[in-house]
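S.K.: make a model of this:
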Amino acid sequence: MDVINRYYAAFNAGDINGMLDCLAEDVVHHVNEGQTREGKEKFRAFCEHMNRCYRENLTDIVVFSAEGGTRAAAEFTVNGTYLQTDDGLPEARGQTYKLPGGSFFSLRDGQITRVVTYYNLADWTAQVS
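M.R.: This next block holds a predicted model:
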């Protein structure tokens, strides 16, 4: 799935605009342990917040797609550094972390319309505490 590969290449480059180019205007973003956000501007705000608090690079990315091209999934390893304390989470002191993650996607006309991301928050918390 070309659009998923472009999305993750932009993520790893820290290129928020590149990620947004992969999304439909009405994208729905389901955040792990967070609220659902609708639309590109809310997605942008989320990414800007994440880039302030975390530096992450995804490796071992494997993309799966369903017949018909309307749904896809990916699993990956998150390699990160906790840069700035995020609300309600442990204090940031430049800790590094590594954990498995995954995302599910809905697709329409070559664009991502839904992103659902999962990782183990308890694992992350234990690594940075």
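S.K.: okay, CA-based contacts and neighbour counts for the rest of this
M.R.: OK.
S.K.: let me see the contact set for residue 113.
M.R.: 23, 24, 25, 26, 27, 28, 105, 106, 107 (CA atoms under 8 Å, 6 or more residues apart in numbering).
S.K.: now the second one, please; I'll put the structures next to each other:
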Amino acid sequence: MPKAMPTLIKRYIDAYNAGDVDGMLACLSQDIRFTNITGGKVTAEASGSADFRTMAETALRSFSRRHQEITNVITVDAVTLAEISYSATPAQDLPNGWKAGTGVSLSGASLFEVKNGLIARLTDQS
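M.R.: Next comes the predicted model:
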């Protein structure tokens, strides 16, 4: 991970990679706004920590392995933009066409907005 990575975001990524939903939620505000955009289309959204928990737990069951690596980061005030290299192996066939057991890798970016010491908005785009 780049040295300029804010500690809060590093903790979130570490929890994500460990499959630790509680650890991820500890980094998020109660009113977290999460959006995932793939190929220019919104593919997942969550509003609030309960909604995010449901989404994260579903994602954990859908993948036998998943990993995010931050390759570059820019932080200005309360906003961090991170370039991410993502790899995963679906545990089941997914609606987007990914097949169970087939490795997937892609690159993208995540925007983290921090308010009151917690991540209040997270947008993933690939």
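S.K.: rewinding a little: can you tell me which two in the contacts of residue 113 of the first structure are farthest apart?
M.R.: Across the contacts of residue 113 of the first structure, the longest distance by CA to CA is 14.7 Å; it joins 25 and 105.
S.K.: circling back to that earlier point, of the contacts of residue 113 of the first structure, which is the nearest to residue 36 of the first structure?
M.R.: Lowest distance from residue 36 of the first structure to the contacts of residue 113 of the first structure (CA to CA) belongs to residue 28, with 6.9 Å.
S.K.: what's the average distance of the helix or strand where the closest one lies to the second structure?
M.R.: Counting by DSSP states H and E, the element that carries residue 28 of the first structure is strand 23-30. Once fitted to the second structure, strand 23-30 of the first structure is off its aligned match by 0.5 Å on average (mean CA distance after the TM-score superposition for the first structure).
S.K.: helix or strand next in line after that strand, which one?
M.R.: strand 36-38.
S.K.: read off where that following strand ends up in the second structure.
M.R.: Mapped onto the second structure using TM-score structural alignment, strand 36-38 of the first structure covers residues 45-47.
S.K.: do stretch 106-116 of the first structure as well
M.R.: The aligned range for stretch 106-116 of the first structure is 113-123, by TM-score structural alignment.
S.K.: end to end, how far does that stretch reach?
M.R.: One end of stretch 113-123 of the second structure sits 9 Å from the other (CA to CA, to the nearest Å).
S.K.: residue nearest the centroid of the first structure?
M.R.: Central residue of the first structure (CA atoms, centre = their mean): residue 117, 6.1 Å from the mean position.
S.K.: circling back: give the buried subset of the contacts of residue 113 of the first structure as a PyMOL selection command.
M.R.: Here is the PyMOL command that picks out the buried ones among these, judged by 16 or more other CA atoms under 10 Å:
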select buried, resi 23+24+27+28+105+106+107
